[in-house]
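> sequence and predicted model, in that order:
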Amino acid sequence: MFARINNDQPDQQPVERFQDSTFNDLLIPWLNPDSFRRRLRQVIQRSKWYKGYRFAVLLVGLERFKVIQFSMGRQVGAKLLKAFDSRLTYALNSTINYTINYTVARWSEDELAVLLEDINDVSEGSLVAEQICASLRTPFSIDDHQIFLSANIGIASNDRDDYQASALLDNASLALYRAKMESNTGYQLFTPAMRTRSVERLQLEDSLRLGIKRQELRLYYQPIVSLETHKLAGFEALVRWEHPERGLLLPAEFIPVAEETKLIVPLGWWVLQEACQQMWQWQQQFPHYRDLTISVNISSLQLSQPDLIGKIDTILWDSGLDAQSLKLEITESILLETTTVVLLEKLKQRQIQLCIDDFGTGYSGFSYLPNFPIDILKIDRSFVKGMSDNHKHEKILRWMVKLANDFGIHVVAEGVETEKQLGQLCDWRCQYGQGYWFSKPLNAQATEAWLEALSVGRWGDGEMGIGNRESGIGNRESGIGNRELRIKED
């Protein structure tokens, strides 16, 4: 794909291609950033000469490209970019009309910049973005590998005539950031409000750094219940941030910032250490529940740390928790990395149980599962929630439970909130359930009070009612209400 710039334009200067020896044989004709900026300045000047002249800048972020290139090698990464270039060319040529010039540059290792000139309005930039995202829905075949690639796109246009090139690029960058954080469509148009949110995000990042140092993070625990025995099987550890000014913050309000700034690594290790210590204490305090397990999410950044295995070994040793009592939850997209299977095998050798979290929302699917030592699938709550309203969701969920059982993999259904959902999951032989039907997440003190009440059979005949759809709270001391299904005392 060549940058189509009319040769008769008097303001045109010689352009430079992106210089990288990896691409010499592949001949991808992308400009370098300096040439792109120069072309953008020319277009901005033209927009000042001709009233109503519109253009747009698109920053295209290739998600996971760095990981793919690191794990599979630069030659595979280069071939992947070449294949992407073909799809990008088709997306551009099939969306915009012949009067529109476009320029493409390699902006960074995993980002491209696209300049659309002489467009009618910014909606044409949105159409291009949609077409680029659509072109990535099928995998690339590179050296016998099926590689999935996705993109997020930020769009900025000249909605006024006093823009500088740097300001437009900053706007596109902010829009790209918002697309990565919250977009379901893969792209975002820049709005002035994004700049305000960007300042707020920087403030949040600074506060989070201080919050970690000041030990403002808290763990909450949500029960996981066996649907076969109606007994408590374990807990999932969920992090909260007790912000000194904003109160208790849920993960969605700070985890994205932690991931982007890599604060998720120290935060994740703290969560794992705290959860293991707490579970060991409960196992000693309540001998009836020595078999309880603790499920902890572990981020892709943690998994990429060279000292991962040693760090986990140290945490288990220091806490005293048996490795069999620990379940590590990973996202299914991690299964696409070539080095993942070796890492998971090392964890399995330690008898740590491995779970795929939010299964059904990523790319891997059941075809990947036989190749990995996975013990448990946690079905995303969206499938459970959709059971009542959408028969397709119900069929998909039932199919996932059946196939998992055929593979010998246990299933945890997340987001169980109604008696009907619970009954269907039991009928389908789903092994575990988690959600507000059983209990909302509880802090350590409330969880301990609940275990104390359960261990002495305070609710009669050695059984305790569970669940409350509206709040997850029935008995104020324990945070648990009454329902027909009961968690039985051991």
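That came through, no problem. Numbers count the residues shown, from 1 in each chain.
> for the rest of this, base every contact and every neighbour count on C-alpha atoms.
Noted.
> okay, buried residues for whichever helix or strand R41 is part of please.
Assigned by DSSP states H and E, R41 belongs to helix 33-49. Across helix 33-49, burial judged by 16 or more other CA atoms under 10 Å covers 33, 35-37, 39-41, 43-45, 47.
> hold the first one in mind and look at this next one:
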Amino acid sequence: MLDKTSLDEKPLALVVDDDLSLRLSMCAALAKAGFATVEAENGREAVEIFQSDAPDIILLDVVMPEMDGFATCSAIRSMPTGKYTQILMVTGLDDTESIERAFEAGANDFVAKPINWTMLGHRGKYMLRAGRAMEELNKSKRRLAKTQELALLGNWEIDLINNSFHCSPEAGRLLGLTKVHRQISYNDFLASVAIQEQDRVKEKIDSAVKFKRPFSINYRVILPDGAQRHILNRCEIFFNENGVEEMMLGAVQDVTQLKNAEEEIRLLAFYDSLTGLANRTLFMDRLGHEIASANRHGKIFALLFLDLDQFKRINDSFGHHIGDLLLKNVSETLQKCIRKSDSATGPVLASDSDTLIARLGGDEFIILLSDIQKPENAAIVARKIIQAIPTVYVLEGHEISVTTSIGISIFPVDGKDMELLLKNADSAMYHAKEKGRNNYQFYKNSLNDAVSERYSLEQGMRNALKRDEFVLYYQPQIELATRRIVGAEALIRWLHPQKGMIPPDKFIPIAEETGLIIDINKWVIQTACRQNEQWRQADLKPIRIAVNLSGYQLASQNIIQIIQEALADADLDSSNLEIEITENVFMQETKDTIGILKQMKDLKLRIALDDFGTGYSSLSYLTTFPVDVIKIDRSFVMGCTMLENSRVIIKAIIAMGHSLGSKIVAEGIETEEQFELIKGYGADEGQGYLFSPPVNHIEFARLLAQECLL
């Protein structure tokens, strides 16, 4: 079926659809936009018309009898003349798989039914212009490549016998050496090469001279006016009549036009024309490389799948032009969010170059966060986006705001290949929409895994107290002047029947969140007091024992009664018990917390301030709550022999503590040099692996029996 009108000088559009009414509507819209049209009612007829009439653009329905749109598109692309023809797939299938099949078959773009007839003609014109630009760029690339293969625009040579160098004036002009008014030397020849490329170029040429072999290299030169030129430098070896390498003959060519054309083609192929963001093709390529790199280096990364909430309503209300402006503004907002995402809780990303933002189509965006260290960093970025997107955008007089729903998948836990990672991020995004939109969700299975692990530890802790799985290890505290043991710090460990030894930093935070910390604190105090009394009954010299209490809801732990009962049950004098608390307890400054600390002092307990200098340190609370002991954090002690700042801080803490009447204990002493330095500064006591690591109660009794630890 053929209806060809006004073919002279008008671009020809082939409309392929088995629905006559739709064909007529499309032809009318295109004719209004200045196109001539031909029609085909199926794919087979479309292929025949393409061969005979060579249309400039094809509007191709997906679902047709005899030969569907995908097969028709593939058939046209396989023809010699079908490489640059623009193909717009027209589909009523609103699913990602159909869209991906369309692009794989060779479509340039797709449009979903119902069709906006006004926009159809404009889209056809844009596609025609893009197609012609691509064809012209490819033609220019081929012409330039061939021309520069044949034309020697400037020549140079190196005599391999006497190692002399000669360069033609034309080569000098190309390299920006017009101000050199003497014979151009080899060093002059390399002087204009961009600094970051000079070593590479010199190494390439020097190696070719040494081994007498040809080479070809591309690099940039910087001209005297600051302009940049791309140079192709090639050389061959010239042999004398005896077959001996005699001369290295080279040519430099200005390939700036070729490079610019390649860059234009790259932009068309890999970047979204509306937003300037990466397109699906570039994103999938980068994702493949990221998976390979993460597998090699054992790293994790995240995908954030974004969909603007109710974007269709904005398009319907204000038109597609305003919708496009909104998409451009949102893309700029996303880029700003990523650039600012490396400041919260330490570096979230190694650098800006470790991220890629792409527009997949419509109102869908995806962000690749590379090397994120931990999944929580992806949530930090997602929260920033959630907060930033609803900004009111003023678009041609209209105030428009939009929200977004974000799904997050993590490599490798949520998938080890591209398809699964994308699918799971997409699934998590729909989960976010089900949660009410304007939020982010991790992929559900990974959440379940995390919750399951946390629940396992929580349940295990409930049973650990009943099954006596917790144990206390004891680290000696040494009087620095004599090296005698004067105390011990009790440190909790969890001997899990399946997981083995679990350190406190893995389970204490969960214990605090669930309230189990109250029972754990009680067990630690009771066990430490009981053990101290057992050592005394074994005729070992009396010492004080320090227990580190979690400051979580200290006022609600009934801690004073627990301490009193533990001391009474063990028949232990309160002077032999020391309570270690961290700075965050002081920083709470609640009335109840102040009361508890005063009651501890009334019981004649020693109060030690642990990890001093690592929290939100303030000298004011040291006057409000006079402590008996200030413990210098191990981070300062470990750096004291190398870092001047650490030594300054240590001396300041010691001087301040002594002026307030407090004892000073240094943690983390591991070498004799550290010991002598800390002792020389006037610290009273210390602990660390130089003297002994934390040990069980039996081994500690053996240490206690010694006069001193040397």
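Ah, there it is. Quick caveat: nothing in here was measured; it's all calculated off a predicted structure.
> between the buried residues of helix 33-49 of structure 1, which is closest to E205 of structure 1?
P33 (28.6 Å; CA to CA).
> thought that closest one was touching W107?
Yes - assessed by CA atoms under 8 Å, P33 of structure 1 is found in contact with W107 at 5.5 Å.
> matching residues in structure 2 for stretch 376-391 of structure 1?
Across structure 2, the stretch matching stretch 376-391 of structure 1 (TM-score structural alignment) is residues 629-644.
> tell me where the longest helix sits in structure 2.
Assignment by DSSP state H gives helix 117-150 as the longest helix of structure 2.
> so where is that one in structure 1?
So helix 117-150 of structure 2 is aligned with nothing, judged by TM-score structural alignment.
> follow the chain on from that helix and name the next helix or strand.
That would be, after helix 117-150 of structure 2 and using DSSP H and E, strand 155-159.
> just checking, what packs against that following strand?
Using 3 or more CA pairs under 8 Å, 6 or more residues apart in numbering; DSSP states H and E, the elements in contact with strand 155-159 of structure 2 are strand 165-167, helix 169-174, strand 245-254.
> try it again with 10 Å
Secondary-structure packing of strand 155-159 of structure 2 (3 or more CA pairs under 10 Å, 6 or more residues apart in numbering; DSSP states H and E): strand 165-167, helix 169-174, helix 186-191, strand 228-239, strand 245-254.
> counting by contacts, list what the longest helix of structure 2 packs against.
Using 3+ CA pairs under 10 Å, 6+ apart as the contact test, the elements touching helix 117-150 of structure 2 are helix 20-32, strand 57-61, strand 86-91, strand 109-112, strand 245-254, helix 256-270.
> redo the ones you listed as CSV? Include mean neighbour count.
Listed next are those as CSV, based on neighbours: other CA atoms under 10 Å:
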stretch, mean neighbour count
helix 20-32, 17
strand 57-61, 26
strand 86-91, 24
strand 109-112, 17
strand 245-254, 20
helix 256-270, 16
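> which part of structure 2 matches stretch 216-224 of structure 1?
Counting by TM-score structural alignment, stretch 216-224 of structure 1 corresponds to residues 469-477.
> now for I44 of structure 1: what does it line up with in structure 2?
So, by TM-score structural alignment, I44 of structure 1 is matched to D309.
> hmm, I typed the wrong one, I wanted T338 of structure 1.
Aligned counterpart of T338 of structure 1 in structure 2: T590 (TM-score structural alignment).
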